[in-house]
Structures are given as structure tokens and as C-alpha cells.
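Trainee: heads up, no residue letters with this:
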């Protein structure tokens, strides 16, 4: 593996791409520690030592910003607005015929959808920035902290902070697109990878400090072993796929024969990826926010705040698992259309052995897809519950670093980036990273 990296840096164009990506990484991590204008960073450091909002929607946003949200920096919003905008556009493509037509136009239509995603990202960043400034000035971000994070409460200071954070999100969006064009891997995925990986050392050391057995070292190494086991499980399931064989009939065009080849349709066990976990986390943060901003002391508000403010309540866990399963089937239904796949196969003279072309093929693909989505959705629910199991076993008040969304993104992005480097090395007859 080290030899493969050395050969990669010896290749001029590949070395240029790797160094460019590393430069963007350094710039991103520097910006994640630059405080936004009007923020008293000394008070931020003081309040960070107290209990803070590290769960629910704010916890999810903090994870995607690499901890920059709680530090109220220029990149406090991270790339969460872009992720939200991409998800919204992807869902609207199924509902709005105009967007569906653009998607089918190929590269030109995709460029137009990307432009819409950028506009929506700016709007969402401005909206989330306004909400974050309001949250910082209340006790929602740092519960009961006696020091003010933003001493100046004027309209000008608020606008300056919102504009700065929105510009930070736009800069991250531009840097991600630069990595995609000139670097290695998908730029937005690389930024997500960095945001999550940057929190691992601090979270692991926090487990050691809060441990009680042998100075915390037993809990420390136990968490690492659990994390390695989870990585192995995620790699195994993410690479697992059901290959449906497809045979193409021979066709004579002029004097040449085309077709007659055999291939397969790879249906992944986890076809939905990490999206169901993100959807479920975002949706379950809504009841606690409603109870918080309502200011009511009624029984319903107390019940919502009690059962949905923490991730270890039975009601929260049951709803979390059910929503993950639901969104797994929902996302698979909108991302893979069996009827469209069957029509494309029929147009090109392809068929599944033993299955008639057309509607029977679409029904067979839907049947297989539903069968493999069940274990995939249950696997996502199991991975998402690992942080809660860690809280019960180790009695820690910090989120488990190897749980839920984080481990899925880390492994998925890592595998995809390694595959891209391997493909470029194989073009030059070099051995891959993993032999």
C-alpha cells in the first residue's frame, strides 16, 4: 500500500491532483477555526466545557461542520445546506415533470439542476444562519452558560454574522466543486469525510477521560475494538450486492454482429446509503424544537421535550428505527425504477434468463429489490443504535465516535476514493492500493 502511494506521487498528473486535494483540506480546516465576526471566542471556549446541544438536528449539523458550529466559526454551517438542497432537488425530480425532463437530458440538464441546487443552497444557508444566530443568543446551544457568545445584539451585527456564514457555505460549495474537477474523489464527500474524521481524536480521548476502569484505558480500547468491528461490518454490507444476470441477444447491423454478451445488474443490499439515517435524524429533531420554541408548559410539550430531547428514550429509539426502515424503502423507490430499467433492457435486446421481457421483468426486479432492502434497512437501524448502546455500557455523556451516520459516511467515502486512486494507478499498469 505504501509503495502504491509512492508510485502515485511519482506520477505527475496524479501527484498534482493529490496535492491540490490536500491544499483544499488544509484551507478547509483553517477556516473551520476562524471565529465569525462579533463572536467572543474566549466565552465560546468557556461554554464548550459545559453541556451543549450535541444531539438532534444541531448535533447533525455540528457533525457535518466538523465541530465548527459549536465554535461559531466562519464555516459554522458547513455543507449541511448543500446536502439539504441536493436532497430536496432529488425528491422534487420525482414530483415535478420539468425537473424529471431535465434529468433525462443528460449533461446539459444536470448542469441546470446543479445551478438550481446552488441557488437553493444560498437560500437555505441564509435561513439556517439566521436560526443559528438566534440559537446562539438563547440558551439552546449552550444550556445555562453564564457568558454571552455574541455580546452585540444589534441588527447590523446579526446581518454581518448571517452574511459571513452564508458566504462560508458558498466558499465550501465552490471548494468542493474544485476538488471534484481538479482533485481526487467527490469534493462534497471529501469535505464530509474530513468534518467527521476531525472529531474522532477528541471524542476518543473524551471517552478515556470519562472512563472509570484502569484510568479509562479499558473503555478507550473497548470503544476502538467496537469501532473496528463496525468498520468491518459496514465494509462487508456496503460492498454486498445481488447480481441479476442479463443476456443480450445478437443483432446483425450490416455485416457486423452486435450483442450476444452477458452482464449483470448490481443491486446493493444498502441501496439507499446513508440517506435514511439523515432523514430520520432530521425529522425526529422536529418535536423537540416544537416543544422548545412553543414555550408551553402543557402536558404535550413536556412529553415531547422529555422523550425526544435525548437519544436514549424508548419512544425515540422505536420511532428512530421505524423511520429508518420507512425512509430506506422510500429512498430506494425514488432512486431505482424497475419499470424504467426493464424498458431500457427491452430496447437494447436484453433479458433476464427465465424471465420474459417487459412487465414480468419489472415485477421481478421490484420483488428482488424489496427482498434485499429489508436486511439493508435493519442493518442501518442497528448501526444507528450503536451510540445509544455505548451510552448504556460505558456511561459516557459524549456521542459515540463510531456510530450511525459518521461511520457510514467515513467508510463509503473512503472506499470510493480508494477505488478512484486504484483506477488511475491501473491505467499506468501499477498495482492497486489493496492487493
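Mentor: Received, thanks. Note that the structure is predicted; figures quoted are calculated from it, not measured.
Trainee: From here on, just use CA atoms for contacts and neighbour counts.
Mentor: Will do.
Trainee: now residue 242: how far from residue 256?
Mentor: 33 Å (Cα to Cα, to the nearest Å).
Trainee: typo on my end, it should be residue 374
Mentor: 45 Å.
Trainee: Kindly report the same for residue 310.
Mentor: Residue 310 sits 66 Å away from residue 256, going by Cα to Cα.
Trainee: between those two, who's got more neighbours?
Mentor: Ranked by neighbour count (other Cα atoms under 10 Å), residue 310 and residue 256 place residue 310 first, with 16 against 7.
Trainee: give the contact list for the more buried one.
Mentor: By Cα atoms under 8 Å, 6 or more residues apart in numbering, residue 310 lies in contact with 55-56, 316.
Trainee: Quick check: buried residues in stretch 242-255?
Mentor: 246-248 (16 or more other Cα atoms under 10 Å).
Trainee: let's bring in a second one:
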């Protein structure tokens, strides 16, 4: 505890780090305030609790902005959709592959394309959002005027969220967009604890303590899963020095993460799981089969939903790992850098060796990811409240753990840099006399 307090004290004694942390907190407060500013022309007393069922999952990532019909009602969801689309285009379209290989200039071009696509997607999603959440009796002004204003305000709110995320990345502690998603998820945590402890407290304090302990074990498991890597030994060839001597080759490692795809497989699978329920809702009153499909895929606790969800996650984990890690490119980079894997020939044998290891670690990684994804449904079926059960796994927990670990690494790098700067400023090189 004393070491923790000392580290916390050091953080706020570094001016740059203190400024970045305070900037991040201030921008996050602006983002949270925007989640409670209702669209102009709406009666706020008639919109509470609109986001239910599958829409409730989306509301978690937006910190209640979705159900509040706020100016940040779409949040960064259109940006995420645009990012996924551009990532897929860089795999399938040669033009985008060429842009991606242009280095910093290519990344800037792809970023501009993503932002332009975000505006288009935000305008399309705004119309669907208004149709799904706003009832005609809650509109207090002229309906045409309200819809015209909202179709401009909602995309503008998305662009404002993106600007806040960019400022957190540049002026804060990094991971701006991920930080916005995480703060939206965390904002619902106190209410979930209250619902579980107070409203369902009749089951006893001991059961609640057991639930907290189970949640702690799950969080520890997710941290271990997120950090787990398979290290492939890498040997650098011996190099000739300018003085005529020979430097011995360095030995390093290629770290292949057990979960190389992050939360993207769950996001892809969840988008597909939304489609059957959304489509069947339009025909639920006309067909009994469609009504049954709506009930099954609109409820994340049914075994049919969890089975299909798990299969999609495993398939998307392999797909996203394949498009994000190219063994042949790694082998070519190693060859150009005069490095090799001991006992493996350079070129295609190296690529095959890396691909074989990647295939072996992707299977347990995808299975664990599928288990984490369906844990909220299992927790709800075990008797936990719906709000509290969502923190027992799924995208929410993976995003929170990932963002917290990245933020801690950023802070640690600043502390380490300040430590070396302090040594350079305060010490002097031994063996030299002072002038």
C-alpha cells in the first residue's frame, strides 16, 4: 500500500503527466455531460427506459446516452462501424492495400477516409436511431423540424465525440476512443452494484460477497488472457564492427498474443446477432416462426443465442487474426533485418513455422473468448440482476481491462522516462573532473 501511495504521489509531481491526466479527466467530464443533454424538442419525461432488449446492449457502451436521446446518442458507434469497414477494405481491395503500405502518409489518408465514412454512416444510423427510440407523443415541436434538426445534431454529436477522443489521444494519456467507450461502461457500474445489493439484497450479504469474489476471479482471468503471449526466439546475425571486431548477435523474441484479435470478434459476432432480432421484429405480428426467432435472438440468455454467438466468435477470431497478422510479411521483415528463428530456414519455412504456432494458439484463445462472451448470459440465468451480470464478461469486461492495462502502461512509460531524465539532470559521468 505504501508503494502504491508513493507511485501515486510521483505521478502528480511530474508536470507533463499531471497535465495529461487532468486533461483526460476534463474531456471525459465533457463527454459525460453531453450524454444528458437531450435533443431539442423532446419531452425528457417520456423517453426514459426506451432502450431495452438488444438496444440495451448498445446503451451500455454509450453510458445511457442512447436511452436519454441525447446529442451524443450515437456516440462513437458510427466511427467504430467505419473503422471496421475500412479495415475490411484494406484486406479485400488492392487500392486500400496500396495506401496502407505508404507508411505515415497512408495511415493519414485512411484516417481521413474513415472520418468521411463516419459522417455517412452517422446520418444513416441517425434515421434508424430516431425511428427506434423517439415516439411521436414525446415530440413537443413541429415533427418535420425536429427530424431535420436531429439528423444534423446527431452526426455533429458523433464528430464531437471523435474530437474529444482525438484530444485524449494527443493531449491526454492516449486511447481516446477506447477511453470514451470504457467511461460509458464504467458509468453504469455503480447502478449495477446498487441494483444487485439493495434491490436484490433479500438473498443475503454472503451471496453478494460470493458474487464479488467470482467477479474478481473472472477479471484476473481476463487480465491473464489479455497479457498471455507465446514468445518465439529470434536470433540476430553477427555483425562486423567498424574497428574490425565482431559483435555477437542479439537474441530477442517475437511475441504472439494468445488473443491477437482483441474484442473485434465479439463486436463482429454481436452485430450479426442483432440482425435476426431486428429483422424478425418487423414480421413478429405476421408469423409465429418470426415471433419465435425474435424471442430467441432478442434474449441473450437462451441457449440457441449463446451457441450461435460462440460459433461466430470462434470463426471471427480466426478470420480477424488472419487479416491482422501476416506470417509471410513477418518472415520477409526478419530476412531484411538479418534475423532468424534458430533451427528454421529463412523465407517460406519461417512463415510456415509462425503460421503453425499462430494456428495452435488461436484455438484456445478463441474458445476462451467465446466463454468470456457468454458469461453474462450464464450469470443472469444463475440469478444475478441483468445490469450486474453484464460485467461478468463479454465486450464490456474485455474493453475495460484492455483500456486500463494500456493506460497503466502509458503512465508507467512516463514515470520511467522521468526517472531517466532525473538521473541525467542530477548525476554526473564518473571519471570526469568538474570544470
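Mentor: Cool, got the structure. Predicted, not measured: the structure shown is a model, and the values here were computed from it.
Trainee: roughly how far apart are the closest residue to residue 216 of the first structure other than its chain neighbours and residue 283 of the first structure?
Mentor: Among residues not flanking residue 216 of the first structure along the chain, residue 208 sits closest, at 4.4 Å (Cα to Cα, 6 or more residues apart in numbering). Distance of residue 208 of the first structure to residue 283 of the first structure, computed by Cα to Cα: 32 Å.
Trainee: Please identify which of those two sits among more neighbours.
Mentor: residue 208 (21 against 14).
Trainee: Show me what the more buried one lines up with in the second structure.
Mentor: Aligning on TM-score structural alignment places residue 208 of the first structure opposite residue 197 in the second structure.
Trainee: quick one: contacts for the alignment partner in the second structure of residue 176 of the first structure?
Mentor: In the second structure, residue 176 of the first structure lines up with residue 165, judged by TM-score structural alignment. Shown in contact with residue 165 of the second structure (Cα under 8 Å, 6+ apart): 175-177, 179-180.
Trainee: Between those, which sits nearest residue 145 of the second structure?
Mentor: residue 180 (30.5 Å; Cα to Cα).
Trainee: so that closest one makes contact with residue 29?
Mentor: No: taking Cα atoms under 8 Å as the definition, residue 180 of the second structure is not a contact partner of residue 29, at 10.3 Å.
Trainee: Neighbour count: these two, which is higher?
Mentor: With neighbours defined as other Cα under 10 Å, residue 180 of the second structure and residue 29 compare such that residue 180 has more, 26 against 13.
Trainee: Assumed residue 266 of the first structure was part of a helix.
Mentor: No: read with DSSP: H, G, I helix; E, B strand; the rest coil, residue 266 of the first structure is strand and lies in no helix.
Trainee: mind checking how far it is from residue 408 of the first structure?
Mentor: Residue 266 of the first structure is 20 Å from residue 408 of the first structure, by Cα to Cα.
Trainee: My guess is the match of residue 208 of the first structure contacts residue 208. True?
Mentor: Yes: here residue 197 of the second structure reaches residue 208: they are 6.7 Å apart, a contact under Cα under 8 Å.
Trainee: Overlap of the contact sets of those two?
Mentor: Counting by Cα under 8 Å, 6+ apart, nothing touches both residue 197 of the second structure and residue 208.
Trainee: the helices in the stretch 201-350 of the second structure, which residues?
Mentor: 205-227, 264-283, 288-297, 303-324, 327-336, 348-381 (DSSP state H, counting those that start in this stretch).
Trainee: Between those helices, which one is closest to residue 72 of the second structure.
Mentor: Here helix 264-283 is closest among these (Cα to Cα), at 20.5 Å.
Trainee: quick one: what's aligned to residue 38 of the first structure in the second structure?
Mentor: So, by TM-score structural alignment, residue 38 of the first structure is matched to residue 41.
Trainee: Count the neighbours of residue 286 of the second structure for me.
Mentor: For residue 286 of the second structure, the neighbour count with other Cα under 10 Å is 11.
Trainee: Please pull up the equivalent of residue 74 of the first structure in the second structure.
Mentor: Under the alignment (TM-score structural alignment), residue 74 of the first structure pairs with residue 71 in the second structure.
Trainee: And residue 353 of the first structure, by the same measure?
Mentor: Checking with TM-score structural alignment, residue 353 of the first structure has residue 342 as its match.
Trainee: what's the answer for residue 283 of the first structure, then?
Mentor: In the second structure, residue 283 of the first structure lands on residue 272 (TM-score structural alignment).
Trainee: Tell me the spacing between its match and residue 54 of the second structure.
Mentor: For residue 272 of the second structure, the distance to residue 54 of the second structure - Cα to Cα - is 12 Å.
Trainee: With residue 334 of the second structure instead?
Mentor: Separation of residue 334 of the second structure from residue 54 of the second structure (Cα to Cα): 46 Å.
Trainee: next one: residue 168 of the second structure
Mentor: Here the criterion is Cα to Cα. By it, residue 168 of the second structure lies 30 Å from residue 54 of the second structure.
Trainee: Those two: which has the busier surroundings?
Mentor: A side-by-side neighbour count of residue 168 of the second structure and residue 54, using other Cα under 10 Å, places residue 168 first with 25 against 17.
Trainee: so the more buried one makes contact with residue 24?
Mentor: Yes: with contact defined as Cα under 8 Å, residue 168 of the second structure and residue 24 form a contacting pair (5.6 Å).
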